[in-house]
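Asks: Any chance you can model this:
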Amino acid sequence: MKHLLILVCCTLNVVLSNQLMTSKESQQFYSYSTKSSIQTKIGYKMCLSSVPSYIYATVKATESSLPHTFNVTVLDVKESYFEVELKRTDISEGWNMFVTVDWFFYIGNVVVYGNKVIWITDLFGSKSMNYNTAKADCKDKGGKLVEIVDKPMYDVVYNYVRSNFMFGARDAASFYLGSTYDLETDKVTQSNGEPGYNRNWNPSKWPVRIDERKGLVIRVEYNISATNNGMRNVKPATIRQFVVQICYMKIPDGVL
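Replies: The predicted structure is shown next:
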């Protein structure tokens, strides 16, 4: 049994191909089913210029005292709506009540790791910047400098950059991490105080434990077989050339 498309008023939002757009929205509507699952279409609260790259959605009974619980499966994503299957999970019966659907979507060339959406802010160009300007630039775009937590994440982010950034005539570029390096203890620490990834150092000489090199960058080679790549510790205040700006934002709680 399918429900009718939920129509909502919207305003036009234009998204450039190398920018990330995110939105968290909610819709309350009357829902009825004689079976334990239904399919329904949900319209966005804004008009989009392209189809969302991905949608995370949850559903709950609007009246919090009701025992109903649901799973949500996104079946299809269109430019003006997305279609979901709502399946009741507390018991195998239908329902007759108001429900609230919460969803989060993003549009752009991104990679997702855990609960983090990671994106290159400009696929076609690099900048000259230091750690502070890179950090401020991500903040202006609604994110934070990416931080690496383990080997699988390192591989995901490194390969994402190498496969998607337009290197042009350059054979390599680098990107800042939000983590810091302690020269005395040889430890990497994330901005939240938790340990950061401390492997895949550039094999030529890093880490260099002199000159207050507390900042971290990762050098990415365009050539997949090149070996002059990996993590480097650098002076945070030093302006670096050919910096690819990579930011991340957390997927809001309750939508995974």
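Asks: make it CA atoms for all contacts and neighbour counts henceforth
Replies: OK.
Asks: could you pull out the helices for the chain?
Replies: Ranges of helices within the chain are 131-140, 151-164, based on DSSP state H.
Asks: Dump these into CSV; add distance to residue 250 and mean neighbour count as well.
Replies: Supplementary listing: these in CSV, determined by distance: least, Cα to Cα, whole Å; neighbours: other Cα atoms under 10 Å:
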stretch, distance to residue 250, mean neighbour count
helix 131-140, 13, 17
helix 151-164, 15, 16
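Asks: Determine which of those helices approaches residue 125 most closely.
Replies: Between residue 125 and those, the tightest spacing by Cα to Cα is seen for helix 151-164, at 11.6 Å.
Asks: start to end distance for stretch 133-149?
Replies: This stretch, stretch 133-149, spans 23 Å end to end (Cα to Cα, to the nearest Å).
Asks: actually stretch 105-116, not the one I typed
Replies: Between the start and the finish of stretch 105-116 there is a gap of 13 Å, counting by Cα to Cα.
Asks: Can you list the buried residues in that stretch?
Replies: Along stretch 105-116, the positions that meet the burial threshold by neighbour count (16 or more other Cα atoms under 10 Å) are 105, 106, 107, 108, 109, 110, 112.
Asks: Residue 92: neighbour count?
Replies: Residue 92 has 11 neighbouring residues, counting by other Cα atoms under 10 Å.
Asks: And for it, nearest residue in space, chain neighbours not counted?
Replies: Spatial nearest neighbour of residue 92, excluding adjacent residues (Cα to Cα, 6 or more residues apart in numbering): residue 36 at 5.2 Å.
Asks: and that neighbour, what is it in contact with?
Replies: Residues in contact with residue 36, defined by Cα atoms under 8 Å, 6 or more residues apart in numbering, are 87, 88, 91, 92, 93, 94, 95.
Asks: 10 Å - rerun?
Replies: By Cα atoms under 10 Å, 6 or more residues apart in numbering, the residues touching residue 36 are 70, 86, 87, 88, 89, 90, 91, 92, 93, 94, 95.
Asks: ok, back up a step: rebuild the helices of the chain as JSON lines, extending it with distance to residue 25.
Replies: Conversion of these to JSON lines gives the following (distance: least, Cα to Cα, whole Å):
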{"stretch": "helix 131-140", "distance to residue 25": "22"}
{"stretch": "helix 151-164", "distance to residue 25": "28"}
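Asks: Out of the contacts of residue 36, which is nearest to residue 162?
Replies: Lowest distance from residue 162 to the contacts of residue 36 (Cα to Cα) belongs to residue 86, with 38.5 Å.
Asks: One more sequence to fold, the one below, so I can look at both together:
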Amino acid sequence: MIKHQGIMLWLFVVVVIIWPVGKCQQNDYSTIRRGFAEMSIHSTTKKQHVKFDYKVCLNSMPYYIKATANPKYSTGVEKFNVTVVQINFYNAVLELERIDEDSGWGEMLFTVQWTIYHISDYITSTATVQYRVDYDTDVKISETSRVSEVYDQGLSKLPALQNNTHFQPRLSQEKQNGHRFLVFDKTFNNLVTNLDLNRKQGENDLVTVFIVYRVDSHRATNSEPERGLFGADNLGWDKFIALSIDILYVSGAVGDSIQITSTLNNANPRALHVWNVLSVQWNVDGGVDASSVWCNGKLLQRFQAKTTPSDTKFIIGSADRDGISYLHGAIGEFVLFKGIILLDDVMKKYHLHFIEKWGIEAGPIPL
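Replies: Next up, the predicted model:
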């Protein structure tokens, strides 16, 4: 609940909704909603709370709202900060704060604009890359259903490519919880994205990866025991994620890599024929325990990340560009964030989103 201070009053009048709110054509998945209204607002203090109704039908609670509020007939003197302080199913509350002087203001007509994001939209709008194959328009496929290109739905718009027909994964005909996925069923299957994960000098490395996947077999030999999920391994212990029958390997850590052998209930990243969502955050500048590994909404381990060499490519479905540590299984979705710290509560919410979307058996996740 929002507490009222002093004689702060809820004074606002919605004059008119000027434009209809509808879908933003960001991509095939988007349910982003936008709208605005004119409100007559005054305040006796420098801060005032204002509630506005979305006036649209929503299927779920908004995850994030971006809002602005500006005087319609501004003199150029009054300046305001706007913060969304409460999100409800049908409406939200803004806090207007006057910042040009420490005082309230008289009756003034504001134009309030807002953009409503559900969690899937917010992930897409903030992720550097996002690969998923829900629709045929997401991929370039051959007559044999082999995939040569997956289009990025994130901000970079860099495709994940595989020009060698012998190494191309396959687009599934079956669906997992209503969604198609990539099948890695041939030796050296992998996709390559031309994106440098690290700054040129190695400082300020901050990368978070989410992978929705299934492992169908582990390697039988001891010489190359891993199944790679993701990697930029250039023989310098750069960032990669790989699995064996009893170890989860995460490189890019102090000491070169960490090896996780323990598991939690409904959170075994190495389990066969089971869909999981795994995330790794490498936060070099955060120091000790700032980086973390999560599976199905549960924390597996914290660690300290290290600076790693610059590399202009990363691989999906393998831990290295040669595809030696290749995956035998499937990948439903891959999301990568650069330069964004995801705190534990956000990490859990993102995991819960992928768990619900892909029908992963994960058990309760306390938020």
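Asks: one step back: would you turn the buried residues of stretch 105-116 of structure 1 into CSV with distance to residue 129 of structure 1?
Replies: Output for the buried residues of stretch 105-116 of structure 1, formatted as CSV (distance: Cα to Cα, whole Å):
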residue, distance to residue 129 of structure 1
105, 30
106, 27
107, 26
108, 24
109, 23
110, 22
112, 25
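Asks: Against residue 102 of structure 2, how distant is the equivalent of residue 49 of structure 1 over in structure 2?
Replies: Pairing criterion TM-score structural alignment: the partner of residue 49 of structure 1 within structure 2 is identified as residue 59. Relative to residue 102 of structure 2, residue 59 of structure 2 is positioned 41 Å away (Cα to Cα).
Asks: again with residue 157 of structure 2
Replies: Spatial separation of residue 157 of structure 2 from residue 102 of structure 2 under the definition Cα to Cα is 45 Å.
Asks: One more: residue 129 of structure 2?
Replies: Taken as Cα to Cα, the spacing of residue 129 of structure 2 relative to residue 102 of structure 2 amounts to 43 Å.
Asks: And for residue 55 of structure 2?
Replies: Taking Cα to Cα as the measure, residue 55 of structure 2 falls 33 Å from residue 102 of structure 2.
Asks: swap in residue 70 of structure 2?
Replies: Noted for residue 70 of structure 2: a distance of 18 Å to residue 102 of structure 2, by Cα to Cα.
Asks: Residue 236 of structure 2 now?
Replies: The span separating residue 236 of structure 2 from residue 102 of structure 2 equals 55 Å under the rule Cα to Cα.
Asks: Residue 191 of structure 2 too?
Replies: Note on residue 191 of structure 2: its distance to residue 102 of structure 2, by Cα to Cα, is 56 Å.
Asks: what do you get for residue 247 of structure 2?
Replies: Taking Cα to Cα as the measure, residue 247 of structure 2 falls 59 Å from residue 102 of structure 2.
Asks: Look at residue 35 of structure 1 and say how many residues are nearby.
Replies: Neighbours of residue 35 of structure 1 using other Cα under 10 Å come to 13.
Asks: What's the match for it in structure 2?
Replies: Taking TM-score structural alignment as the alignment basis, one finds that residue 35 of structure 1 is matched in structure 2 by residue 45.
Asks: what about the residue mapped onto residue 71 of structure 2 from structure 1, neighbour count?
Replies: Alignment note (TM-score structural alignment): residue 71 of structure 2 maps to residue 61 of structure 1. A count of nearby residues for residue 61 of structure 1, using other Cα under 10 Å, gives 19.
Asks: Count residues in the vicinity of residue 165 of structure 1, would you?
Replies: By other Cα under 10 Å, 18 other residues sit near residue 165 of structure 1.
Asks: do the same with residue 174 of structure 1
Replies: 24.
Asks: I'd like the distance between it and residue 151 of structure 1.
Replies: Using Cα to Cα, one obtains 18 Å as the distance from residue 174 of structure 1 to residue 151 of structure 1.
Asks: Likewise for residue 80 of structure 1?
Replies: From residue 80 of structure 1 across to residue 151 of structure 1, the span is 38 Å (Cα to Cα).
Asks: do the same with residue 2 of structure 1
Replies: 44 Å.
Asks: same question, residue 103 of structure 1
Replies: 30 Å.
Asks: go on, residue 55 of structure 1?
Replies: Distance of residue 55 of structure 1 to residue 151 of structure 1, computed by Cα to Cα: 27 Å.
Asks: Where in structure 1 does whichever strand or helix holds residue 347 of structure 2 align, residue-wise?
Replies: For residue 347 of structure 2, the host element (DSSP states H and E) is helix 344-358. When helix 344-358 of structure 2 is aligned against structure 1 using TM-score structural alignment, it corresponds to no residues at all.
Asks: List the buried residues for that helix?
Replies: Of the residues in helix 344-358 of structure 2, those buried (16+ other Cα under 10 Å) are 347, 348, 349, 350, 351, 352, 353, 354, 355, 358.
Asks: and residue 104 of structure 1, how many neighbours?
Replies: Applying the criterion other Cα under 10 Å, we find 21 residues in the vicinity of residue 104 of structure 1.
Asks: That one pairs with which position in structure 2?
Replies: Using TM-score structural alignment, the equivalent of residue 104 of structure 1 in structure 2 is residue 115.
Asks: do you know how far its match is from residue 353 of structure 2?
Replies: Using Cα to Cα, residue 115 of structure 2 is found at 20 Å from residue 353 of structure 2.
Asks: ok, now residue 49 of structure 2?
Replies: In this structure, residue 49 of structure 2 and residue 353 of structure 2 are separated by 31 Å, where distance is defined by Cα to Cα.
Asks: same deal with residue 122 of structure 2?
Replies: The gap separating residue 122 of structure 2 from residue 353 of structure 2 is 11 Å, by Cα to Cα.
Asks: Kindly report the same for residue 78 of structure 2.
Replies: Here residue 78 of structure 2 is placed at a distance of 41 Å from residue 353 of structure 2 (Cα to Cα).
Asks: cool, residue 69 of structure 2 as well?
Replies: Where residue 353 of structure 2 is concerned, residue 69 of structure 2 sits at a distance of 31 Å (Cα to Cα).
Asks: Residue 87 of structure 2 too?
Replies: Using Cα to Cα, one gets 18 Å for the distance from residue 87 of structure 2 to residue 353 of structure 2.
Asks: repeat for residue 331 of structure 2
Replies: Following Cα to Cα, the distance that separates residue 331 of structure 2 from residue 353 of structure 2 is 16 Å.
Asks: Does residue 101 of structure 1 touch residue 43 like I think?
Replies: No: counting by Cα atoms under 10 Å, residue 101 of structure 1 sits too far from residue 43 to count as a contact (11.2 Å).
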